[in-house]
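[1] Just to be clear, the model below is a prediction. Sequence and coordinates:
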Amino acid sequence: MAAVSTRLRVRVSPGARRGGVAGRLGEVWKLRVTAPAEGGRANEAVIRLLADTVDVPRRRVSLVSGHTARDKLVELEGVEAAEVERRLAGASA
């Protein structure tokens, strides 16, 4: 049996006053992180935010592409897409 994983497109706003899930724009989830886009700090904050919001260990969240861009592709292992969508939607309310 293959392991379950979900790939998620996100647009990140680094250096925000408040971090969190800002909502959805089409197929892309908008995330705000307080960390600046310097030295990978915003990327780490994105991983932490997604892991905490979706309730998976941080080691199961990885950045696939977009390491130096606002638009990123993130993979979450061990959780189905429907569950990820439900938890992100709940966090953006």
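    Great, that's in hand. Residues are numbered from 1 along each chain as shown.

[2] CA only for contacts and neighbour counts going forward, please
    Fine.

[3] Show me the residue sitting in the middle of the chain in space.
    Central residue of the chain (Cα atoms, centre = their mean): residue 50, 4.2 Å from the mean position.

[4] Could you list the buried residues of the lengthiest strand in the chain?
    Longest strand of the chain, by residue count under DSSP state E: strand 5-13. Neighbour-count burial for strand 5-13, with 16 or more other Cα atoms under 10 Å as criterion, is recorded at 6, 7, 8, 9, 10, 11, 12, 13.

[5] here's the one I want to compare it with:
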Amino acid sequence: MSRPDLSHLAVPGARIAVRATPRASRDRIEAANGELRVYVTAPPDKGKANTAIRTLLARAIGVPKTRLRLVSGALSREKVFVLEPD
């Protein structure tokens, strides 16, 4: 699993925009040109991909997944998460 160090995003209230790709061959995050692309093996069925994205992103940032809240893009490839305060 490829995870870049995204600990610099661990600021309460930070808005984290990602481009999601479900049903990928493996779970990974790519950070290039100021854009985050998250690939997960989970299908986009009943929120499974959203859950997998949130878990992978939380690990890369170094925070519990409960602190990440999906605020837009639940049914889209373009998603925005907000890091909640402790």
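    Okay, I see it. All figures in this text were calculated on a predicted structure; none of them were measured in a lab.

[6] Need the TM-score between these chains.
    The TM-score (TM-score structural alignment, normalised by the length of structure 2) is 0.79; 76 aligned residues with a Cα RMSD of 1.9 Å.

[7] which residues does the equivalent of the residue nearest to the centre of structure 1 over in structure 2 contact?
    The alignment partner of residue 50 of structure 1 in structure 2, by TM-score structural alignment, is residue 57. Residues near residue 57 of structure 2 by Cα atoms under 8 Å, 6 or more residues apart in numbering: 29, 38, 65.

[8] Could you find the counterpart of residue 19 of structure 2 in structure 1?
    Residue 19 of structure 2 maps onto residue 11 in structure 1, by TM-score structural alignment.

[9] Quick check: which element contains residue 57 of structure 2?
    Taking DSSP states H and E as the criterion, residue 57 of structure 2 maps to helix 48-61.

[10] mean shift of that helix relative to structure 1?
    Here the mean offset of helix 48-61 of structure 2 against structure 1 after fitting is 0.6 Å, by mean Cα distance after the TM-score superposition for structure 1.

[11] That helix: what's the following helix or strand?
    Per DSSP H and E, the first helix or strand lying C-terminal to helix 48-61 of structure 2 is strand 68-72.

[12] buried stuff in that following strand?
    68, 70.

[13] how far is that strand from where the chain is centred?
    9 Å (Cα atoms, centre = their mean, to the nearest Å).

[14] Provide the aligned range in structure 1 for that strand.
    Using TM-score structural alignment, strand 68-72 of structure 2 pairs with 61-65 in structure 1.

[15] mean per-residue distance, the matching stretch to structure 2?
    Stretch 61-65 of structure 1 sits 0.5 Å off on average (mean Cα distance after the TM-score superposition for structure 1).

[16] roughly how far apart are residue 72 of structure 1 and residue 13 of structure 1?
    Plainly put, residue 72 of structure 1 is 11 Å away from residue 13 of structure 1 if you go by Cα to Cα, to the nearest Å.

[17] ok, now residue 43 of structure 1?
    Shown here: residue 43 of structure 1 relative to residue 13 of structure 1, a distance of 11 Å by Cα to Cα.

[18] what about the residue lying closest to residue 10 of structure 1 once chain neighbours are set aside, neighbour count?
    Closest residue to residue 10 of structure 1 apart from its sequence neighbours, by Cα to Cα, 6 or more residues apart in numbering: residue 29 at 4.7 Å. By other Cα atoms under 10 Å, 21 other residues sit near residue 29 of structure 1.
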